[in-house]
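[1] Fold the stuff below for me.
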Amino acid sequence: MGKLRLKSDHRLLCGDSTNVNDVSRLMNGDKADLVFSDPPYNVAYQGGTEDKLTIQNDAMDADDYIAFMDAFFKRFRESVKESASLYICHASQWQLETELALRRAGFEIRNPIIWAKNCGAFGFARYKFQHEPIFYAHVKGQSDKWYGDLTQTTVWHEKKPAANRLHPTMKPVEIVQRALVNSSKRNDIVLDLFMGSGTTLIAAQTLGRRCYGMELDPVYADVVVIRWEQFTGKKAVRITDKTPDNAEVCQKVEV
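    Take a look at the predicted model:
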């Protein structure tokens, strides 16, 4: 699909997270030390800003969504080191299916983590959602790396973004930073096959990690590039020597 963009030690491909060729092109023979990713929750979510932002692959029937998870978790397994940890954000409604898909791909759940937000969601539900679950997992039968201290708990209190104007399900940078500090070291590769607005990239940039990212939607892929450029003051460089001449080029948008 889209051409690779190289930004310092980071890589971004506008492509399909379930496609073995796209993921192989992104990884370029490397293996990731850590995964932090926020796949579509399959809840047909619409952003609360005036633009009412949406994301692709967020309104599938159950069988299609499970097949989708099986495909991208398999790509994750093929792309990580045996010592890698995974942090996978997911919807409470699909928690069982997400865990089973992780297990089928060769991962084990080490802990459920709860992102406790500063306020609940709007709506008419009797209990308003004020949290999101994150699976902390590792390769089955392997020992994953740990660099954190022994004070960590499974409840992470972080404020949600005041307004998600770049992406409807944007996560706070601090959530990703916490995972990176605990489960990676400087210059490690952090893989995210669902880049969205690029929060994993920004967290990796601040902590000296290398981010390898995939984004299916050309609009959001360009949001990632622009956000990184604005954050660092640098310009992204497009890789062209290893991509087909007829590959799509993401169009830049203003944010």
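
[2] When you work out contacts or count neighbours from here on, use the C-alpha atoms and nothing else.
    Will do.

[3] The residue most central in space within the chain: what's it in contact with?
    Note on the chain: the residue nearest the mean C-alpha position is Ser37, at 2.5 Å, using C-alpha atoms, centre = their mean. Contact analysis of Ser37 by C-alpha atoms under 8 Å, 6 or more residues apart in numbering lists Tyr87, Ile88, Cys89, Leu191, Asp192, Leu193, Phe194, Met195, Thr200.

[4] In a helix, the first one, correct?
    Right, Tyr87. No. Counting by DSSP: H, G, I helix; E, B strand; the rest coil, Tyr87 falls outside a helix, being strand.

[5] what's near enough to touch it?
    Shown in contact with Tyr87 (C-alpha under 8 Å, 6+ apart): Val35, Phe36, Ser37, Ile134, Phe135, Tyr136, Ala137, Ala179.

[6] Need the contact partners of the helix or strand that contains Phe76.
    Applying DSSP states H and E as the criterion places Phe76 in helix 62-79. When contacts are defined by C-alpha under 8 Å, 6+ apart, helix 62-79 is touched by residues 17-20, 23-24, 27, 30-32, 35, 42, 97-98, 101-102, 104-107, 139.

[7] Top of the contacts of Ser37 by number of neighbours, please.
    Most neighbours among the contacts of Ser37, by other C-alpha atoms under 10 Å: Thr200, with 31 neighbours.

[8] The structure of the following sequence is requested for comparison with the preceding one:
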Amino acid sequence: MKTLTIENVALNQIRAYAKNAKNHPESQIQQIAASIQQFGFNNPILVDENLEIIAGHGRMAAAQVLGLDTVPVIRLAHLSDAQKRAYRLADNKIAENGGWNADLLRLEISELEQICGDMDVSITGFSDVELDILTMDNRTTADSKANNVPYIPENEIVTRPGDVWCIGDHRIICGNSLDAVTFETLLGTRQADMVLQDPPYNVKISGHVCSSGNIRHKEFKMASGEMSTDEFAQFLHKNFELCAKYSRPGALQYNFMDWRHMGEILSAGTDAFSGLINMCVWCKTSGGMGSLYRSQHELCFIFKNGKESHTNNVQLGKNGRYRTNVWQYAGVNAFGRHRSDIQMHPTVKPVEMLKDAMLDVTRRGDVVLDTFLGSGSTLIAAHQSKRICYGIELEPLYVDTAIRRFLEMFHIDAVHQVSGKTYSELLTAKREVS
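    Below is the predicted model of the structure:
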């Protein structure tokens, strides 16, 4: 077998093969360039004795993008003309004939994510959608734990109005979701890539939210049945306008609502956003409160911000995600009941449902804004799906609930932005005083 030698050759001396049948889209060239930057030029370009490429047109294009002066090559001068032509085809086609062991691939990606540090796992060439599908396949058992909401005594509430908490890349502010200053403090110059939230429905919790045993939920501080139809529409409109301002053009706005207030949310959303994309129905496994009919569904109205195109990871199942506008997930009553009667947020959404919505229309590292954060289900879902959650919550109790819930699940403590102290440190100090 002939000994092969690697040599560095000026890039401008290498010639592309005029009849190269392999297409290299710009996105792939960028991937190759990123790979070279991350790992080095470890796969030399194969050329003939005249420096005409036999294999490596994509690598040459990537080298041009990177502005390289020289590249490593291996001369295959021993091949006949027929062999060169055959090898050009074989080098590409044979690689396409292989497949993946899905279980081992999932394991490898999962382990890589644990050790990769600042390195982006997409450097492997897998798209965000492919990575999401691989890493989300084994999530069912984790989701049952994700829906647990911790007990917090009233005398142990650490958060105060105006507090900003940093939890890794995530941020939560205890503030008013109708106040522009709250949005500015939380987001600054960042824009949300998606809004996913559950505004209050302007109905009293008592008598409308299904409880179990002695559970008695707290009423919301706003829109808990005290507003008229016009006042509630204005409430939603003011929030939607701020969500639009602090979202990128094309960002989709997911807002849950009950059937009683379809008119108000459609009116507010139509005014604030560019249009209604769809309305999804969350179909629960069991009915809740009701008069003639027990309520077994909630609605999610999806609006679009601006005229730019929105992210679509579903594409009618092209990427392996089969999704419809009927969402079937267990309601909160299907989860374990180890919660206090005043602590559990009355309208908790299942984490799996929120996660799926994020996977539909965002990419890894995107910002998901929830201006009615409640007990933090959006925060949990964002972290599990490699997204970033920015949350607003008016009730200090629920901010603490979200922080403790996250801490119990991921062992990551929140840091108070002003004092620099962790939530656990401040909680310990509070307990010592009391």
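
[9] List the members of the contacts of Tyr87 of the first structure that persist in the second structure.
    On the basis of both residues aligned by TM-score structural alignment, their matches' C-alpha atoms under 8 Å, what survives of the contacts of Tyr87 of the first structure in the second structure is Val35, Phe36, Ser37, Ile134, Phe135, Tyr136, Ala137.

[10] Keep only those of these that are in helices.
    Counting by DSSP state H, these place none of their members in helices.

[11] Please indicate which of the contacts of helix 62-79 of the first structure are buried?
    17-18, 20, 23, 27, 31-32, 35, 42, 97-98, 101-102, 105-107, 139 (16 or more other C-alpha atoms under 10 Å).

[12] how about CSV for the contacts of Ser37 of the first structure, with distance to Lys3 of the first structure added?
    Shown next, in CSV, are those (distance: C-alpha to C-alpha, whole Å):
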residue, distance to Lys3 of the first structure
Tyr87, 27
Ile88, 26
Cys89, 27
Leu191, 18
Asp192, 17
Leu193, 15
Phe194, 16
Met195, 15
Thr200, 20
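
[13] Provide the aligned range in the second structure for stretch 64-78 of the first structure.
    The alignment of stretch 64-78 of the first structure onto the second structure (TM-score structural alignment) covers residues 231-245.

[14] after superposition, how close is the matching stretch to the first structure?
    Compared with the first structure after fitting, stretch 231-245 of the second structure has a mean deviation of 1.0 Å; criterion: mean C-alpha distance after the TM-score superposition for the first structure.

[15] how far out from the middle of the chain is that stretch?
    Distance of stretch 231-245 of the second structure from its chain centroid, counting by C-alpha atoms, centre = their mean, to the nearest Å, is 24 Å.

[16] before we move on, what about stretch 233-252 of the second structure?
    That offset, for stretch 233-252 of the second structure, works out to 19 Å (C-alpha atoms, centre = their mean).

[17] same thing with stretch 160-179 of the first structure?
    Centroid displacement of stretch 160-179 of the first structure relative to its chain, using C-alpha atoms, centre = their mean, is 11 Å.

[18] now do stretch 82-92 of the second structure
    With C-alpha atoms, centre = their mean as the basis, stretch 82-92 of the second structure stands 42 Å off its chain's centre.

[19] buried residues in the match of stretch 64-78 of the first structure?
    Going by neighbour count (16+ other C-alpha under 10 Å), the buried part of stretch 231-245 of the second structure is 232-245.

[20] ok, these vs Lys145 of the second structure, which is closest?
    The shortest approach to Lys145 of the second structure among these belongs to Cys243, at 30.2 Å (C-alpha to C-alpha).

[21] and Lys93 of the second structure, what helix or strand is that in?
    Using DSSP H and E, the element containing Lys93 of the second structure is helix 81-96.

[22] hmm, I was thinking of Arg25 of the first structure
    Assessed by DSSP H and E, Arg25 of the first structure sits inside helix 20-27.

[23] Could you tell me where that helix falls in the second structure?
    Using TM-score structural alignment, helix 20-27 of the first structure pairs with 180-187 in the second structure.

[24] Same question for stretch 185-200 of the first structure.
    Under the criterion TM-score structural alignment, stretch 185-200 of the first structure matches residues 363-378.

[25] can you pull the contacts of Ile113 of the first structure?
    For Ile113 of the first structure, the contacting residues are Pro133, Ile134, Phe135, Tyr136, Thr154, Val155, Trp156, by C-alpha under 8 Å, 6+ apart.

[26] Where does it fall, secondary structure wise?
    strand 107-116.

[27] Once aligned, what mean separation remains between that strand and the second structure?
    Strand 107-116 of the first structure, aligned to the second structure and superposed, deviates on average by 0.9 Å (mean C-alpha distance after the TM-score superposition for the first structure).
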